[in-house]
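Undergrad: Sequence plus the predicted model coming up.
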Amino acid sequence: MTESNMHSTDAQPTGDVIGADAANTTEKDPHDWVTGDEPMTGAQRSYLDTLARDAGETLSADLTKAEASEHIERLQEKTGRGSES
């Protein structure tokens, strides 16, 4: 592969793709995640802290990844953060 076609965005994918594939709208329920019962990540905790403060709520600090994801979605809707304009 030459450098000129390594970065080409015109190439059509030949198999499954992730990212900017608008046709791929499959989402897993957080409770179906393999790691959903693990403790939330540091990034989730930090973002939830911001969202909860903006929403005037307090949340448990021992959420799972799945629970944190659900709270993030709910609080994004409540606060208007993360919504597309």
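TA: Noted; the coordinates are in hand.

Undergrad: From now on I want contacts and neighbour counts done on CA atoms only, so please keep to that.
TA: OK.

Undergrad: Which positions within stretch 56-75 qualify as buried?
TA: Counting neighbours by 16 or more other CA atoms under 10 Å, one finds that the buried residues in stretch 56-75 are Leu63, Thr64, Lys65, Ala66, Glu67, Ala68, Ser69, His71, Ile72, Leu75.

Undergrad: let's bring in a second one:
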Amino acid sequence: MELYAYTVHGIRRVSHLELMFQMEIGMDKQTQAEAENSNMVKDPKNWTTGGEPMTGAQKSYLKTLSEEAHEDLDENLTKAEASERINELQEKTGRGQPDGNQKQ
């Protein structure tokens, strides 16, 4: 059985493995596109565990951000509050920004 694939250069014959690889890449792109339009990123106010105490990782990162921003650390935040505070401090300090430039 001969297999053919559509490419930017036209139709060409491909092996079973190459076809499977191309299908896998296409599925990964589809999965990624679906994820970007999903509810994977939720508002912290809507988290089912948002009322629980912040995690150790959140507390550690908040400590670092608070020191850089010269602000006090509230050690009694919930997971949701910590997430929002991290976002605020990242914006203030420039950490976690897409361009990677930190504010001084």
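TA: Sure, I can see it. Owing to the predicted nature of the structure, the values given are computational and were not obtained by experimental measurement.

Undergrad: For the two chains, what TM-score is obtained?
TA: Remark: TM-score between the superposed chains equals 0.75 [TM-score structural alignment, normalised by the length of structure 1]; 78 aligned residues with a CA RMSD of 2.7 Å.

Undergrad: related to what we said a few turns ago, could the buried residues of stretch 56-75 of structure 1 go into CSV alongside distance to Ala43 of structure 1 and secondary structure?
TA: Formatted as CSV, the buried residues of stretch 56-75 of structure 1 follow (distance: CA to CA, whole Å; DSSP: H, G, I helix; E, B strand; the rest coil):
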residue, distance to Ala43 of structure 1, secondary structure
Leu63, 13, coil
Thr64, 13, strand
Lys65, 11, helix
Ala66, 13, helix
Glu67, 14, helix
Ala68, 10, helix
Ser69, 11, helix
His71, 13, helix
Ile72, 11, helix
Leu75, 15, helix
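
Undergrad: Pull the most distant pair out of those residues.
TA: Taking CA to CA as the measure, the buried residues of stretch 56-75 of structure 1 span a maximum distance of 16.1 Å, between Thr64 and Leu75.

Undergrad: follow-up on the earlier one: looking at the buried residues of stretch 56-75 of structure 1, spot the one nearest Gln44 of structure 1.
TA: Scanning those for proximity to Gln44 of structure 1, where the rule is CA to CA, the winner is Ala68, at 6.6 Å.

Undergrad: Not counting its neighbours along the chain, what's nearest the aligned partner of that closest one in structure 2?
TA: In structure 2, the residue paired with Ala68 of structure 1 according to TM-score structural alignment is Ala82. Using CA to CA, 6 or more residues apart in numbering and skipping the chain neighbours, the partner closest in space to Ala82 of structure 2 is Met54 (6.2 Å).

Undergrad: Is it correct that the one you found is in contact with Arg85?
TA: No - between Met54 of structure 2 and Arg85 there is no contact, the gap being 11.1 Å when judged by CA atoms under 8 Å.

Undergrad: do you know how far the corresponding residue of structure 1 for Gly96 of structure 2 is from Glu73 of structure 1?
TA: Aligned by TM-score structural alignment, Gly96 of structure 2 pairs with Gly82 of structure 1. Distance of Gly82 of structure 1 to Glu73 of structure 1, computed by CA to CA, to the nearest Å: 9 Å.
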